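Participant: no sequence for this one, just the structure:
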């Protein structure tokens, strides 16, 4: 997946916005203001995604391209390295899971 396809998929999710609060090279995607995905723009090599803690551990054990979240809370975030083993459909599933993890914590009036 390239960065344009990744960006288009993230923005296709309801109530998603994008911004760059950490500098010109880090693109973030938010649902109602809460971040669910971060990635580098210049070098699109990995993506930080929120994850259910139990699933995060399982994914790290099963896939060598899933690591504890770089510069993030390692209990709730994974860094997914974009490698040939990480298919577009699998990556979309991880992005949707991240979105859902954040969305379910939102106040009822925002859902």
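Facilitator: Arrived safely, thanks for sending. The model shown is predicted, which means the values in this text are computed figures rather than measured ones. Residues are numbered from 1 along each chain as shown.
Participant: okay, CA-based contacts and neighbour counts for the rest of this
Facilitator: OK.
Participant: Run a quick neighbour tally on residue 109.
Facilitator: Here the count is done by other CA atoms under 10 Å, and residue 109 has 5 residues near it.
Participant: try this one next to it:
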């Protein structure tokens, strides 16, 4: 999945929008005011990643803790969330090794996990569009 396709899919989620609270190099995707994804270009010098992210766009997505571990076991390009709570976030390296449908499923899950933490009123205003 390319960066452009990923960004388009992220922004297709109801009431999602793009923010840059960490500077112009990190795209932060929010639903209402809550972050559900980040997207940035890996430089290769990220501590603890063994250079896996070098030259690839990388996406942080919220994940159920048990599923997060399973996805890391299945896909070598899924690693513990870089600069995130590693139990609840994964970093997906967009190197072409994960099928687009699987990445879309991970994005959908991240979005829904964040929406579930909102008030009932906010949840309903979002979920009615799914």
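Facilitator: Arrived safely, thanks for sending. This is a predicted model, so every value here is computed, not measured.
Participant: TM value for the aligned chains?
Facilitator: Laid over one another, the chains give 0.93 as their TM-score (TM-score structural alignment, normalised by the length of the first structure), with 111 aligned residues with a CA RMSD of 1.5 Å.
Participant: Confirm residue 108 of the second structure sits in a strand?
Facilitator: No - assigned with DSSP: H, G, I helix; E, B strand; the rest coil, residue 108 of the second structure falls outside any strand and is helix.
Participant: Now check the first structure for the residue matching it.
Facilitator: Taking TM-score structural alignment, the alignment pairs residue 108 of the second structure with residue 96 from the first structure.
Participant: which other residues reach the longest strand seen in the second structure?
Facilitator: Once the second structure is assigned using DSSP state E, the strand that runs over the most residues is strand 34-41. The contact list for strand 34-41 of the second structure (CA atoms under 8 Å, 6 or more residues apart in numbering) reads 3, 7, 10, 25-30, 53-62, 107, 110-111, 114.
Participant: residues in the first structure matched by the very next helix or strand once past that strand, start to end?
Facilitator: The helix or strand immediately downstream of strand 34-41 of the second structure is strand 57-62, counting by DSSP states H and E. Using TM-score structural alignment, strand 57-62 of the second structure lines up with residues 45-50 of the first structure.
Participant: could you give the angle of the longest strand of the second structure to strand 57-62?
Facilitator: 160 degrees (axes from the mean of the first three to the mean of the last three CA atoms, to 10 degrees).
Participant: Which positions in strand 34-41 of the second structure come out as buried?
Facilitator: Within strand 34-41 of the second structure, the residues that count as buried by 16 or more other CA atoms under 10 Å are 35, 36, 37, 38, 39, 40, 41.
Participant: Tabulate these (a markdown table), appending distance to residue 76 of the second structure.
Facilitator: Shown next, in a markdown table, are the buried residues of strand 34-41 of the second structure (distance: CA to CA, whole Å):
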| residue | distance to residue 76 of the second structure |
| --- | --- |
| 35 | 25 |
| 36 | 22 |
| 37 | 20 |
| 38 | 19 |
| 39 | 18 |
| 40 | 19 |
| 41 | 18 |
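Participant: helix, strand or coil for residue 22 of the first structure?
Facilitator: coil.
Participant: what about the counterpart of residue 72 of the first structure in the second structure, how many neighbours?
Facilitator: Superposed on the second structure with TM-score structural alignment, residue 72 of the first structure falls opposite residue 84. A count of nearby residues for residue 84 of the second structure, using other CA under 10 Å, gives 14.
Participant: what kind of secondary structure is residue 70 of the second structure in?
Facilitator: Residue 70 of the second structure is classified as helix under three-state DSSP.
Participant: how many neighbours does it have?
Facilitator: 12.
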